[in-house]
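J.: A structural model of the following input is requested.
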Amino acid sequence: MAYQSEYTLLEQVIQMLATKEDSKFSKVIEKVVNEAMKLERAKTLQAEPYERTEDRMGYANGFKNKTLALATGKVLLKIPQVRGLEFYPSCIEKGIRSERALKLAIAEMYVKGVSTRRVSDIVEILCGTEVSSSQVSRLAKELDEEATSWRSSPVGQIQYLVLDATYESVRVGSKVVKQSLLMAIGVDYEGKRQILGTEVANSEAEVNWRSFLEGLVRRGLHGLTMITSDDHAGLRAAIDAVFPGILWQRCQFHLQQNARGYVTRKDDVPAVAAEIRKVFNAPDEQNAERYLQSLVEKYEKTQPRLAQWADENLREGLSVFHIPENHRRKLRTSNLAERQMKEIKRRTKVVGVFPNADSLLRLAAAMLIEQNDQWQNEKRYLPESNDRPAFKEIYRKKVA
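T.: Predicted coordinates for the structure are as follows:
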């Protein structure tokens, strides 16, 4: 991809970031700018801290704190001081920081997955100095610590859990392989949504999903009443193992899409889709069962594969009838998670192939942290409900 195309995309990212308040973004800016200023001081002095060299031009003399109130929040800058020559970091104007340049640098790092070579180029553009791979690695480590802290933070009481995964190209040794990015979103009992975590795994096998879900439990997840996801053997097995007896809602959208593969006549697709929607949109479970039985009987002679598939699978999309009515529309599909995955894919498409799994995780975590912080300042996702069914008496129906 040409640089001009990348730059146009980055401009769009910058405009998006500039319209949203985000304290987490301010912390990332703070880390990047402070590191960049230290690198520039070392370049100016022609010596690293405590390094003895005949080429040294002066001496480091501590730091001077400066707080800037930016659109993204307060940023504490530690401006490097120098003894023996005049110095002021070029990546900030004296008294005013170039916020646009910093946003461009951060946005490009997010888009590019923060590879060592790319960050070297960015810091050089930002500060006008070249940096070593070890220096860039140190900066990446600081950014990773922010993501690690978020991914290990306490979870607490969660009423609903929405799970999803996507695949990205990652370089492993001399090969490029597909690795899975797992994600969990929770909705608490106050109706507020939050992104609980993300993880890169080799696949969606049970062992990987199980490890991910057990990690959420160790972080304090409890109070769960229903899980929504697409149908995947590894995920289903992991849910059974970690959350036995919890309601499982199979994504109705994916069920609707899957049904097309069992319709033998193309002209029948709209009619079948309408009948499945009638099942899902029923006022209660009893009517949904009645509509489903009618659908099965209608097609059992003309399209027996469709009738059998519907009888064995569509009931897995009816668990949502056991939660409060005014919660059903937003929990009957996994769209809440898929919208976040779609946004991640929009960024990862620019990267193409990630240099390693850490790079993919860094990008995904950074984006999800930003989204999670935004959600915390928004109104509740689900309305309050007085309908509190006896969840402990409800068990997900297992299909043999």
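
J.: rest of the way, CA atoms for contacts and neighbours
T.: Noted.

J.: Could you check how far residue 151 is from residue 338?
T.: Remark: distance between residue 151 and residue 338 (CA to CA, to the nearest Å) = 19 Å.

J.: before we go on, could you also do this sequence so I can check it against the first one:
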Amino acid sequence: MANEKKSVYKCKPLTDGKREIIQKLLQEYDIRDAGGLQEALRDLLGGTIKSMMEAEMDNYLGYEKSQRSDSDNARNGHKVKRVRSSLGEMEIEVPQDRNSEFEPQVVKKRQKDISEIDQKIISMYAKGMTTRQISDTLMDIYGFEASEGFISDVTDKLLPQIEEWQNRPLESVYPVLFIDAIHYSVRDNGVIRKLAAYVILGITCDGRKEVVSINIGENESSKYWLGVLNELKNRGVQDVLVICADGLTGVKDAISVAFPKTEYQRCLVHQIRNTLKYVADKDRKEFANDLKDIYNAPKESLGAEIRDRVAEKWNAKYPHAMKSWYTNWDALTPLYKFSENVRKLIYTTNTIESLNSSYRRLNRQRSVFPSDQALLKALYLATLEATRKWTLPIRNWGAIYGEFCIMFEGRLPE
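T.: Have a look, this model is predicted:
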């Protein structure tokens, strides 16, 4: 379970600029106690929101307050509105237009609670925007300056939530787990390093997808993967029927120790890609069709015969292309035990590809992450965005589950 300790905000060192702001605040509001400070901050928030909505009105009408215009619409004073905020209830002034067509976005019509303004910033962060891009967007749209430090502080509020998510209890049995890796550039003490985000996606006993964990690491090894799998066991996982992964260093040995009854299925899509990288473009389509015959064979012995024929056909031209099919054969063949429905599920990590597309979008929007913590926050938010759509079981799950119950007798709830 997650640590139940409440996170405590630690005040950052006072700079000269902060001291000057505090002095002006004390002078302007004559603050004498905590209640006075709360009142002052509430007043400042209301003034800031008013300025942001005035900027929205300028943008809507196409001219600023001090300018003239031939438009038939114009400003028409303000309306007082009572809202709830993180600082308590407060009144704000909402600018009006003569035609009553202005739709403010900072505080929308009929919106009574603005305590989620932080969520707007977090939402932009979730879409892959950097703190600089978020700051610029707030300035462009609202004329409101939010420092990169402020935005970072807002997103840091996620850290206790992420820690709780990373340590949440898991299902006792997963029919299938997929493991995949995506690489990112991360700055560490001025040096840019390549780090991998290792994502584990589970299929639950009711056929639904669940992101089980996200780990950021540098070097793969049996020891590393054993630690990751033992962490899953410590969170309640007792059994996994099949684990599908690419050729991650050490993962096969770690699986045999942590879950000795689990089938390890190497991803055939990655296997085929690695094979075809040795092949000239003109031969690639024909070679790929030959490889397809291997994994579509009805049983392992026939698959091995086809493998040998493919190797014999192409070895003179591409002597190294088929080598890994012999080296990895034991990890490529578990799928032969199953029907087409199960094969489609486990022969590739495509089940995780839609999730990976969300993660790769982060790479396109950020060439370098300022820290591994910033990367973790972005991955967590991207995960929340992607998994909102996961409302239904995977296709043909009833038939797949029934087959698993027979093949792995006594290991699944019936």
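
J.: Quick check: TM-score for this pair?
T.: The TM-score (TM-score structural alignment, normalised by the length of the first structure) is 0.69; 330 aligned residues with a CA RMSD of 3.9 Å.

J.: Regarding the second structure, what is its longest strand?
T.: strand 173-188 (DSSP state E).

J.: can you tell me what part of the first structure the helix or strand just after it aligns to?
T.: Using DSSP states H and E, the helix or strand that follows strand 173-188 of the second structure in sequence is strand 191-203. Alignment of strand 191-203 of the second structure against the first structure: residues 175-187, by TM-score structural alignment.

J.: mean deviation of the matching stretch from the second structure?
T.: Mean deviation of stretch 175-187 of the first structure from its aligned counterpart in the second structure after superposition (mean CA distance after the TM-score superposition for the first structure): 0.7 Å.

J.: count of neighbours near residue 47 of the second structure?
T.: 14 (other CA atoms under 10 Å).

J.: do the one 4 residues further on as well
T.: Under the neighbour criterion other CA under 10 Å, residue 51 of the second structure is assigned a count of 18.

J.: Next: residue 365 of the second structure.
T.: Residue 365 of the second structure, neighbours per other CA under 10 Å, totals 12.

J.: Could you find the counterpart of it in the first structure?
T.: Checking TM-score structural alignment: residue 365 of the second structure goes with residue 350.

J.: Now its match: closest residue in space that isn't a chain neighbour?
T.: Distances taken as CA to CA, 6 or more residues apart in numbering place residue 111 nearest to residue 350 of the first structure, at 6.7 Å, with adjacent residues excluded.

J.: Residue 18 of the second structure is in what secondary structure piece?
T.: Going by DSSP H and E, residue 18 of the second structure is in helix 16-29.

J.: immediately after that helix, which helix or strand?
T.: Taking DSSP H and E as the definition, the helix or strand right after helix 16-29 of the second structure is helix 34-61.

J.: Now do that following helix: distance to the chain's middle.
T.: Between the centre of helix 34-61 of the second structure and the centre of its chain there are 33 Å (CA atoms, centre = their mean, to the nearest Å).

J.: these two touch, right, the residue nearest to residue 350 of the first structure and residue 347?
T.: Yes. Contact criterion CA atoms under 8 Å: residue 111 of the first structure and residue 347 qualify, at 5.6 Å.

J.: higher neighbour count, the two?
T.: In this view residue 111 of the first structure and residue 347 are compared by other CA under 10 Å, and residue 111 has more residues nearby, 23 against 19.

J.: wait, what's in contact with that one?
T.: 10, 347-348, 350-351, 363 (CA atoms under 8 Å, 6 or more residues apart in numbering).

J.: Tell me which of the residues you listed fall in strands.
T.: Using DSSP E, none of the contacts of residue 111 of the first structure sit in strands.

J.: From those, pick the one nearest residue 373 of the first structure.
T.: Nearest to residue 373 of the first structure, judged by CA to CA, of the contacts of residue 111 of the first structure is residue 363 at 15.8 Å.

J.: Centroid-nearest residue for the first structure?
T.: For the first structure, residue 368 is the residue whose C-alpha lies nearest the centre (CA atoms, centre = their mean; 3.8 Å).

J.: That one reaches residue 194, doesn't it?
T.: No. Using CA under 8 Å, residue 368 of the first structure is not in contact with residue 194; the gap is 9.6 Å.
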